[in-house]
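Engineer: Sequence first, then the predicted structure, then my questions.
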Amino acid sequence: MSRLRRRSLPYHDDISTYIGWLGNASSICILDSGKPQSERGRYSIISAEPERVITLKPSSYGTFEESLLAAERDIALAMGRLESDDSLPFCGGAIGYLSYDYGEAIHLGRPPSSPLPLARVGVFGWAIVVDHHTVQTHLVLQPDCSSHIAHRMFAGLFDDSAPLAPFHLKGDFSSQLGPEQYRAAFAKVQSYIQAGDCYQINLARDFQASYSGSPLSAYLRLRSVAAAPFSAYWDFGPAQLLSFSPERLLSIDSERRLQTQPIKGTAPRHTDPKADQDAAQALKQSAKNRAENIMIVDLLRNDLGRSCTPGSVYTEKLLELQSFRTVHHLVSTVNGQMREDVGPIRALFNCFPGGSITGAPKRRAMEIIAELEPARRSLYCGSVFYISAGGTVDSSITIRSFVCQDGTIRGWAGGGIVADSNVDEELREIDEKIGALLSRLRDAE
């Protein structure tokens, strides 16, 4: 018999109410479906005050394989006492990130770019789970949960937190890869493609500015224009991650079925319905964007094959049009059956970093990115994931993301470059992806 403690809470489609109850809790973590602004996504998951934090530092363990084995062992031990409930996507368990720097360390042997851990996993003993389809909210506590704030809420004590410090930029955003530098990098990518080094490169620009105030305040401000089904906010002390990702890296269901959903192909939304429909149709018919997507589907079928039983990997949907608040995307869905000798952490690592944000072939694409991008990616193009006590997994690719650290907010946006790409169109696509977010951060509160 399960010893989980559950309590129903009032339902709010905007999770800001629940965030206000967390007060000054440590390590606030929000896996946000983006409701009510986002049309997609079902669950929002909120927690704080982890029972244990595990950081993955390969140098502490020796080889990367030893690091991965140690991480799998530590997470399994920390989660071994947790109770499960199949009616909830998350009832306590592991929430973590993998930084893009970790992928570079694995594939290229490149040292990290900041003091942040290359990967971090918190084991949480409780969660608020908001089901936006059934219009229900559940508070669930593990038997040994030690979180003070969770026990207060379970007892019916919902304290409003003090107002967040308003977020203000101290200056405008700058980029280490300005338009002219981007044009030069684009030309270099084209030379590599023509030489046969690669087929596609995802080249990104960085944007950074000094700020004051609360990163959580900035996150809540950005939700109004950038809501997406894989959004996330995580305060891990020295830095905060603000992500508005529409893209899944990998999910694992209770039957050990894997799914990845790469995004390749972008067009802006328009307020005029006719113009918006025309933009969507043009994207669906774009030979360039279709080719980009299909290249990455082939790469990800190979990545999934490293974790799946032979012959089980298949493409469920190819080039599906999905629309979000600011852009239309082409999204494909690839599935497979996970082998019995593969665990969830191993499956995540086997397809990390996501091929849609590197290019193809992956290793060579990452080498070219490391050569041409002057700013390291940090948590951008990494992943935020959860592993529930019941064994289910979901994870994002942290695109449309910002990192607040040491008084600086940094964001990134990029796009895939292929042989017939146009540099002006690529610069315009980057602006379509991040321009509305930068403008919203400039707004005074």
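Structural biologist: Thanks, I have the structure now.
Engineer: drop to CA atoms for contacts and neighbour counts, all remaining ones
Structural biologist: Fine.
Engineer: Go ahead and confirm Met397 touches Phe244.
Structural biologist: I think there's a mix-up here, since residue 397 is Ile and not Met. No - checked against Cα atoms under 8 Å, the pair Ile397 and Phe244 is beyond contact range at 9.8 Å.
Engineer: Check what contacts the one helix or strand Tyr219 maps to and list those residues.
Structural biologist: Assigned by DSSP states H and E, Tyr219 belongs to helix 215-226. Residues outside helix 215-226 that contact it (Cα atoms under 8 Å, 6 or more residues apart in numbering): 16, 34, 37, 164-167, 233, 240, 242, 244, 325-326, 404, 436-437, 440-441.
Engineer: chain center to stretch 313-321, what's the gap?
Structural biologist: 20 Å (Cα atoms, centre = their mean, to the nearest Å).
Engineer: my bad, stretch 200-214
Structural biologist: 15 Å.
Engineer: Next up, a structure to set beside the first:
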Amino acid sequence: MKSLQIVSLPYSLNTPAAFQAIADLPAPVWLDSGRPVAPGGRYDIISADPINTLELTADSPAPFESIDDLWCELSQVDRDAQLPFCGGVMGYAGYELGMAGNFLPADVRPTPLPAGFFGLYTWALIVDHQLQATHLVFHPASTPVQVADLIARFTAVRWQTAPRGARFRLLKPFAHEMSQGDYEQRVERVLDYIKAGDIYQANFTQRFAASYEGDLFQAYLALRSTVAGPYSAFMGIPNGGHVLSLSPERFISADGSHVQTQPIKGTAPRVDDAAEDRQVAAALQRSEKDRAENLMIVDLLRNDLGKCCQRGSVRVPNLFELASFANVHHLVSTVTGELPEECGFAELLQACFPGGSITGTPKRRAMEIIREQELSPRGLYCGSIGYLSSCGRADSNIAIRTFSADGEQLTCAAGGGIVADSNPAAEYRECLSKVGLLLSTLENFHQNPTQHTG
């Protein structure tokens, strides 16, 4: 195998300035650890200017095979123990790409962005917050001109200077797709399906939309300063589309044959008083409803991983762990497994997509009910954003707390898992608690259009 070219750069938490150094290049992407706001994330990965791209539609045949085909265009390289990405595929797969794999008809209703978009990237800036090291990594497919240009761009970054400000404005507050009454009525219909024995759980969501103008990167910086998650992302895609994701949830990661998924199920809103907030967190950990909801999804994901993993290798090392973020507490579990040599990561994605934590159980029937009860397709929301490296590593998020932008309108969504003892009014409040801080952060730009200065 050919060797990577690696250039060391100063370690800094000022990753927004690093991204701005390449933001003018085609299809820029920043897979964002959320540091220093969010706990848990180790790496920031920044790249741009892919040598090939893949755009998918909701009825694309074998979309995950197409992602694997794109990845195979880049030669494999030796694994470096400290580098998560050594060139490869980065992008997103929207929720609707999971229809065929679950034996459901394609949902071709229009969405703000393509059903999926991936680029084949030959270089990356890797910021490792655990080792406090920054490296510019070039796959052998990188050209000398590209290498020289990128070294010049990143060595010119002023790491101690705030990222450049630019104007962003929300033209109107976010419109809710449903009234509270309509939302609660539809939750009642989901509960009827549960009572009839069709399903045990379904994730029901609604969308919020507002028109905007200006630089979306400023909107993203404002969001990450308040609600950053360890699996965040900012992407620009052709034709003016953008992805702004502040996700706290991992979908599937891989390191060679070892794979892991970390579903979130169980949510409680944060409160300002520290003692009361601790009580809320403790009550969430004790909640029979939330633990049962989480356990259902763990069982579903054990089954999904078992479709590809070696027999007997699927384990649950952590169950109902508390994870706290700026706006909510969550319960998070971990499921692991070992892939056989004949099964690749894209094949595992297909077997598990979309994630069980945002569909329900049994998955196929839950997805049918979601399609029936929700007013619009999910698009990128509840899909996945991530990478598949030529060194055999991969990681991906569940695209919750995520905005899609089509050049004119910003769209996001929220919801929750409905189980037998769910209360429709409480479910509506949980939906708003999940999305409220995101919406209010950007609605500040409606009242006070401004520049973000870090």
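Structural biologist: Structure's in. What do you need? Since we're looking at a predicted model, the values are computed, not measured.
Engineer: How alike are these chains, TM-score-wise?
Structural biologist: The TM-score (TM-score structural alignment, normalised by the length of the first structure) is 0.94; 439 aligned residues with a Cα RMSD of 2.1 Å.
Engineer: before we move on, the earlier item: could you point out the helix or strand that follows the helix holding Tyr219 of the first structure?
Structural biologist: strand 230-235.
Engineer: ok, back up a step: can you spell out the matching residue range in the second structure for the helix holding Tyr219 of the first structure?
Structural biologist: Helix 215-226 of the first structure corresponds to residues 216-227 in the second structure, going by TM-score structural alignment.
Engineer: Can you report how many residues lie near the closest residue to Gln5 of the second structure other than its chain neighbours?
Structural biologist: The spatial neighbour of Gln5 of the second structure that comes closest, neighbours along the chain excluded (Cα to Cα, 6 or more residues apart in numbering), is Phe138 at 5.0 Å. Phe138 of the second structure has 23 neighbouring residues, counting by other Cα atoms under 10 Å.
Engineer: Phe138 of the second structure corresponds to which position in the first structure?
Structural biologist: Phe138 of the second structure maps onto Leu141 in the first structure, by TM-score structural alignment.
Engineer: where do the strands sit along the stretch 1-150 of the second structure?
Structural biologist: Taking DSSP state E, counting those that start in this stretch as the criterion, the stretch 1-150 of the second structure carries its strands at 5-9, 29-32, 43-47, 52-56, 88-93, 116-121, 123-128, 133-138.
Engineer: What residues sit buried inside the fourth one?
Structural biologist: Neighbour counts using 16 or more other Cα atoms under 10 Å place Thr53, Leu54, Glu55, Leu56 of strand 52-56 of the second structure among the buried residues.
Engineer: Thought Gly390 was touching Ile252 of the first structure, still the case?
Structural biologist: No - using Cα under 8 Å, Ile252 of the first structure makes no contact with Gly390, being 10.9 Å away.
Engineer: Now tabulate the strands of the stretch 1-150 of the second structure in a markdown table and tack on distance to Asn318 of the second structure.
Structural biologist: A markdown table is the format used below for those (distance: least, Cα to Cα, whole Å):
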| stretch | distance to Asn318 of the second structure |
| --- | --- |
| strand 5-9 | 36 |
| strand 29-32 | 24 |
| strand 43-47 | 22 |
| strand 52-56 | 35 |
| strand 88-93 | 27 |
| strand 116-121 | 31 |
| strand 123-128 | 25 |
| strand 133-138 | 29 |
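Engineer: Burial-wise, tell me which of those strands comes out on top.
Structural biologist: Comparing these by mean neighbour count (mean count of other Cα atoms under 10 Å), strand 88-93 comes out on top with a mean of 28.
Engineer: Show me the helices in the stretch 251-400 of the first structure, by range?
Structural biologist: 273-285, 287-305, 344-350, 362-372 (DSSP state H, counting those that start in this stretch).
Engineer: which one of these lies closest to Arg205 of the first structure?
Structural biologist: helix 362-372 (10.3 Å; Cα to Cα).
Engineer: what packs against that closest one?
Structural biologist: helix 100-108, strand 200-212 (3 or more Cα pairs under 8 Å, 6 or more residues apart in numbering; DSSP states H and E).
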